[in-house]
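Asker: The amino acid sequence is not available; the structure is as follows:
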């Protein structure tokens, strides 16, 4: 059965390089841009910014699930050593939580948009600020996994295979 699975490369992946960071950067950009558009629309009273924000949140909602799928696959293949495990677990927990939070905020936005597409309440901006803060914390954790702990870098993969890191 195992002969049907592709062999892993020196990044410990079945494909050339990590895909999760590529997809997740779209999610990050769309969520942050949606919040900026909401702020601009709120203070300038130009409802066209709300339309841009709405579509960014829709695509972010779909994209985060793709990012999570690749994140789960790549986390499973990372062979995380003991020191990195708590950071990876927190990053995973927040990632799954963000998928629900983003979907809920998008659903709320749909209701607001259905009632009045030219206005959003200040509480929605407060929730957007919370979401933005959570995204920045998630970015920090992801950066830590790559730049501090070196997940899927060739030297760390080799060190784990040789038993140097445990």
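Answerer: Perfect, thanks for sending it. Predicted model, so just to flag it, every value in this text is computed and none were measured.

Asker: From now on I want contacts and neighbour counts done on CA atoms only, so please keep to that.
Answerer: Will do.

Asker: got a list of contacts for the helix or strand harbouring residue 143?
Answerer: For residue 143, the host element (DSSP states H and E) is helix 122-143. Helix 122-143 has contacts (CA atoms under 8 Å, 6 or more residues apart in numbering) with 28, 31-32, 35, 38-39, 87-88, 91, 94-95, 98, 101-102.

Asker: let's see it at 10 Å
Answerer: Contacts with helix 122-143, where a contact means CA atoms under 10 Å, 6 or more residues apart in numbering, come from 21, 24-25, 27-28, 31-36, 38-39, 42, 87-88, 90-95, 97-98, 101-102, 105, 108-109, 112, 144-145, 147-151.

Asker: dump the residue contacts of residue 14.
Answerer: By CA under 10 Å, 6+ apart, residue 14 lies in contact with 5-8, 74, 77.

Asker: Name the member of those with the most neighbours.
Answerer: residue 74 (20 neighbours; other CA atoms under 10 Å).

Asker: which residues touch that residue?
Answerer: The neighbours of residue 74, taking CA under 10 Å, 6+ apart as the test, are 12-14, 17-20, 68, 151-152.

Asker: Which of the contacts of helix 122-143 fall in helices?
Answerer: Mapping those onto helices (DSSP state H) picks out 21, 24-25, 27-28, 31-36, 38-39, 42, 87-88, 90-95, 97-98, 101-102, 105, 108-109, 112.

Asker: ok, and here's another one to check against it:
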């Protein structure tokens, strides 16, 4: 069965480069931009900004599930060494959690929007702030995995394949 799969490249991937970071950067940008639009829209009473925020949340919610799927595939192919495992596990757990939290926030936002409200409740804004903080922390963890531990970088893959990392 495995002979039908494409061979892994120097990044230990069956395709040219990692897809997870590409998709996840859209999620990061959309969630943070939605939060900024919510805050500015709340204080200026600009309903158009609230509409922009809504659509950013919708697309971020769809995109995060794509990012998590590719994240799982790429995490499984990364062959992490001992030093990176705890960070990778936390990043994975938080990624799955964020997909649920983002879906819940988007659902709540849908209820607010469907009631025709031209403003947002403060508890919603507080939860959006928490979501933005979690997204920033998740971004930090992803940066550590790439820039500190070098997962899916050619030198680390080569060292792992050569048995120099465990």
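Answerer: Right, received. Where do you want to start? Given the structure is predicted, the values throughout are model-derived calculations rather than measurements.

Asker: where does the TM-score land?
Answerer: Laid over one another, the chains give 0.99 as their TM-score (TM-score structural alignment, normalised by the length of the first structure), with 166 aligned residues with a CA RMSD of 0.6 Å.

Asker: thinking again about what came up before, out of the contacts of residue 74 of the first structure, which is nearest to residue 161 of the first structure?
Answerer: Nearest to residue 161 of the first structure among the contacts of residue 74 of the first structure, counting by CA to CA, is residue 12 at 9.8 Å.

Asker: you'd agree that closest one is up against residue 153?
Answerer: Yes. Look at residue 12 of the first structure against residue 153 with CA atoms under 10 Å: they come within range, at 8.6 Å.

Asker: and the two? which has more neighbours close in?
Answerer: Comparing residue 12 of the first structure with residue 153 by other CA under 10 Å, the one with more neighbours is residue 12, at 22 against 17.

Asker: how much space is there between the aligned partner of that one in the second structure and residue 97 of the second structure?
Answerer: Taking TM-score structural alignment, the alignment pairs residue 12 of the first structure with residue 12 from the second structure. If you measure residue 12 of the second structure against residue 97 of the second structure using CA to CA, to the nearest Å, the figure is 26 Å.

Asker: And residue 156 of the second structure, by the same measure?
Answerer: The gap separating residue 156 of the second structure from residue 97 of the second structure is 28 Å, by CA to CA.

Asker: Could you state which residue of the first structure sits nearest its centroid?
Answerer: Compute the mean C-alpha point of the first structure, and by CA atoms, centre = their mean the closest residue is residue 24, 4.4 Å away.

Asker: returning to what we had before: could you turn the buried ones of the contacts of residue 74 of the first structure into a PyMOL selection?
Answerer: In PyMOL, a selection of the buried entries from these looks like this (16 or more other CA atoms under 10 Å):
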select buried, resi 12+13+18+19+20+68+151+152
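
Asker: And residue 156 and residue 97 of the second structure? Which one has more around it.
Answerer: Set side by side, residue 156 of the second structure and residue 97 show more neighbours around residue 156, with 22 against 13, by other CA under 10 Å.

Asker: Report how many residues lie close to the nearest residue to the more buried one once chain neighbours are set aside.
Answerer: Leaving out its chain neighbours, the residue that sits closest to residue 156 of the second structure by CA to CA, 6 or more residues apart in numbering is residue 150, at 6.0 Å. When neighbours are counted by other CA under 10 Å, residue 150 of the second structure registers 17.

Asker: swap in residue 164 of the second structure?
Answerer: The burial count for residue 164 of the second structure: 11, using other CA under 10 Å.
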